[in-house]
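Colleague: After the sequence you'll find the predicted model.
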Amino acid sequence: MKNLERKTKILITMGPSVENKLKDAVKLIDGIRFNMSHTNVEYIKKYLNILEKNNIAKLMDLKGNKIRIKKTFKSVFKTGDELVIGRDIILTYHPKDETEEEHFILINDGRIKLKVKKVENDLIYTEVLVGGIIKEGMGVNLPDTHLKMPIISDEDINNIKFAVEHDFEYIALSFVRNKNDIINLRDILNRYDKNNATSIIAKIETKEGLKNIEEIAKYSDGIMVARGDLGVEIPIEYIPIEQKNIINITNKKGKLTITATQMLDSMVSNPYPTRAEITDIANAIFDGTDCLMLSNETAVGKYPIEAINVMDKVARISENNMEKFAVETHLDGSSISTGIAHATHTLYLKLNPKIIITPTWSGKSATLISKFKPKVPIIALTPNMKTFKKLKLVWGVVPYHVDEVNNMDNILEISNKIAESFIDKGIYITTLGHPMGEKKTNVIKVGVINDSCKRN
């Protein structure tokens, strides 16, 4: 059998550190994230050719309307001081209509903590619970407040148009609160993407997003566990629990899962990781994540390639122990596609096949089967290059580009040839669609490769 790549996928963030090492990086990774809070479309254009040439999945992470300190008239605040928002400091968005007494307001990743005493005459009066120095540009979180502000800015819309025009496979939306944020982005996407081919990744990084995780997972195409802002919005001791819950719910919906933030943070400045970071990576894999993401490690860190290699090695070892420690997934719903995925998994357990082959147009069937984390590769045959690159981020899936075929016999013949090229002998399972042209999966075929097949 061919020596196939690791099953857990690696997504890295583009930045100055990895720019000159991109030729080395693309040999090791599955996807590139462009963080629009720190880059622009002119920067992205410089790297599109090499990403296309290497079939790397592209993810645009929208900037979103994060609230920041716009202006300060006083910068040093001590515990017990009064701080008046609208007088002492000005924010990029003034939440006077949404903020209520007893709400908490956090500044600079939670290092400064305020408690609202009253809202009066368009001013928000707060007590400083934890003081510090406040500077312009610092981020502001309001974990108790339902904000009415739109989370997609005009700048985001221009970036969305660019992403569609340049065939980005994924767009990540920051600070998702509920399903309406996903529906709104989908409507904007549909203005430019008539084929509805761009997938939406919802970043869960607010308390409100956690509350609505079920509906967000249902309406999006995938979820990113964004542990940075999430660790500001909720007590950090709850992050492991919420991570497991988010991944579990998203996997049940049959959607992509990405775990992100500080996975190898020590490697921003050190050539070796900590033991805790190695354990964190392994646990994310055992939780059931499809994909692991590196942020500062590759964007601004001193050791981007070393960090990728560490993640690769840990993933491979963890995958070899999935049967001992991994969380078992049970898909929600009773659709034909879900039923086929369950049936494929049952056959996998009974027949011990060498590979699973899934001809697919949208990638859905391969993604659903991957949720059961089979030990064997899932070979996803697709004529759709956008689907090919989307599947680069799905656990255990090996995308394989083929010409479009609308005849079942031809599909089975192609599948048999693919099976022969991957295994010497043994059973393989093929899932495929019928009737022809509907681009749905509703048939399972068991095939066998033996010595006489290879001789013939």
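Modeller: Here it is on my side, so go on. Numbers count the residues shown, from 1 in each chain.

Colleague: contacts and neighbour counts: CA atoms only from here.
Modeller: OK.

Colleague: wait, doesn't Asp109 sit right on Val140?
Modeller: Yes. Look at Asp109 against Val140 with Cα atoms under 8 Å: they come within range, at 7.5 Å.

Colleague: Second structure follows, compare the two:
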Amino acid sequence: MKKTKIVCTIGPSSLSTGLLEEMHQAGMNGARINTAYGDLDQYKMVVNNVRDVADIPIIVDIKGPEIRLQVKRRKVVKKGETIEIGFNHEEISFNHSFYDEMCVGDYVYIDNGKIKTRVVEKVDGILRLSVMNDGEIDDGKGVNIPNKRLSVPSLSKKDLEVIKFAEEYDVEYIALSFTRNVQDVNNLKTEA
């Protein structure tokens, strides 16, 4: 038997016990729940269905310190354009406040790096960003700010609810996405 194990992310399209049984027979050694999507009722269904089918570990992957855009209206951006992103429910804003931690020259990658931007100016709580390639900015897209340690909370309210759920349903593992440092791990240990 191989040492490498297979962990499958279970969601709405793979939730049925019949399909889970087939996946287990094919070699699934663990089931992952991505809590960036869905709700507690869906997670309960995943745990119950997996446990009905197989005695394998379940991993709940909590979102962790994730930065996302809040966009009122989808926006197409072009290379060379300057856009403004704020922190207080502007047309485009971040879901966390870290304005004071940003510097001119910092890179801001949107939607898994599909759109690359660079801070060219900071004015009254707004970041002005130079767009480095064409793309489309939409609500909920993830943001990465490389080489920056931001004071974004490591656990969200939903993360705390999911941790409680994981304890209640005897989930074997909790995975912490976007872990930045030891303090993030300690924060999770305190709650779990």
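Modeller: Okay, I see it. What you are looking at is a predicted structure, and each value in this text was computed from that prediction instead of being measured.

Colleague: tm score of chain vs chain?
Modeller: The TM-score (TM-score structural alignment, normalised by the length of structure 2) is 0.87; 185 aligned residues with a Cα RMSD of 1.9 Å.

Colleague: quick revisit: what about Asp109 and Val140 of structure 1, which has more around it?
Modeller: Ranked by neighbour count (other Cα atoms under 10 Å), Asp109 of structure 1 and Val140 place Val140 first, with 23 against 17.

Colleague: Excluding chain neighbours, what is closest to the counterpart of the more buried one in structure 2?
Modeller: Using TM-score structural alignment as the criterion, Val140 of structure 1 maps onto Val143 of structure 2. Nearest non-adjacent residue to Val143 of structure 2, counting by Cα to Cα, 6 or more residues apart in numbering: Ile110, 4.6 Å away.

Colleague: Structure 2: strands as residue ranges?
Modeller: 6-9, 28-34, 58-62, 67-71, 75-77, 82-85, 92-94, 107-110, 115-123, 126-131, 135-137, 142-144, 173-176 (DSSP state E).

Colleague: and whatever helix or strand Ala282 of structure 1 lives in, how far from the chain's centre?
Modeller: Per DSSP states H and E: Ala282 of structure 1 is located in helix 275-287. Averaging C-alpha positions (Cα atoms, centre = their mean, to the nearest Å) puts helix 275-287 of structure 1 17 Å from its chain's average.

Colleague: Tell me the residues of structure 2 aligned with it.
Modeller: Going by TM-score structural alignment, helix 275-287 of structure 1 lines up with nothing in structure 2.

Colleague: Who are the contact partners of the aligned residue in structure 1 for Ile83 of structure 2?
Modeller: Mapped onto structure 1 by TM-score structural alignment, Ile83 of structure 2 lines up with Leu83. Leu83 of structure 1 makes contact with Phe77, Ile89, Tyr125, Thr126, Glu127, Val128, according to Cα atoms under 8 Å, 6 or more residues apart in numbering.

Colleague: dump the residue contacts of the residue sitting nearest the centre point of structure 2.
Modeller: Centrality entry for structure 2: nearest residue to the mean C-alpha point is Lys63, 4.3 Å, by Cα atoms, centre = their mean. Shown in contact with Lys63 of structure 2 (Cα under 8 Å, 6+ apart): Asn34, Thr35, Ala36, Leu155, Ser156, Asp159, Leu176, Ser177, Phe178.

Colleague: which helix is the longest one in structure 2?
Modeller: helix 40-53 (DSSP state H).

Colleague: what's that one in contact with?
Modeller: Here helix 40-53 of structure 2 has contacts from 10-11, 15-17, 20-21, 24, 31, 33, 56, 58, 162, 165, 169, using Cα under 8 Å, 6+ apart.

Colleague: make it 6 Å
Modeller: Here helix 40-53 of structure 2 makes contact (Cα atoms under 6 Å, 6 or more residues apart in numbering) with Thr17, Glu21.

Colleague: try stretch 98-114 of structure 2
Modeller: Counting by Cα under 6 Å, 6+ apart, Ile115, Lys116, Thr117, Arg118, Val119, Val120, Glu121, Lys141, Gly142, Val143, Asn144, Ile145 sit against stretch 98-114 of structure 2.

Colleague: Tell me the buried residues in the helix or strand Thr346 of structure 1 falls within?
Modeller: Assigned by DSSP H and E, Thr346 of structure 1 belongs to helix 336-351. Buried residues in helix 336-351 of structure 1, counting neighbours by 16 or more other Cα atoms under 10 Å, are found at Ser337, Thr338, Gly339, Ile340, Ala341, His342, Thr344, His345, Tyr348.

Colleague: what do you get for stretch 170-188 of structure 2?
Modeller: Buried-residue list, stretch 170-188 of structure 2, by 16+ other Cα under 10 Å: Ile174, Ala175, Leu176, Asp184, Leu188.

Colleague: between those, which is nearest Lys72 of structure 2?
Modeller: Leu176 (29.1 Å; Cα to Cα).

Colleague: Trace that closest one over to structure 1, please.
Modeller: Checking TM-score structural alignment: Leu176 of structure 2 goes with Leu173.

Colleague: Not counting sequence-adjacent ones, nearest residue to that match?
Modeller: In space, Leu173 of structure 1 is closest to Ala202, 5.2 Å off (Cα to Cα, 6+ apart).

Colleague: What distance do you get for the one you found to Ala343 of structure 1?
Modeller: Noted for Ala202 of structure 1: a distance of 29 Å to Ala343 of structure 1, by Cα to Cα, to the nearest Å.

Colleague: With Ile308 of structure 1 instead?
Modeller: Relative to Ala343 of structure 1, and taking Cα to Cα, Ile308 of structure 1 is found at 36 Å.
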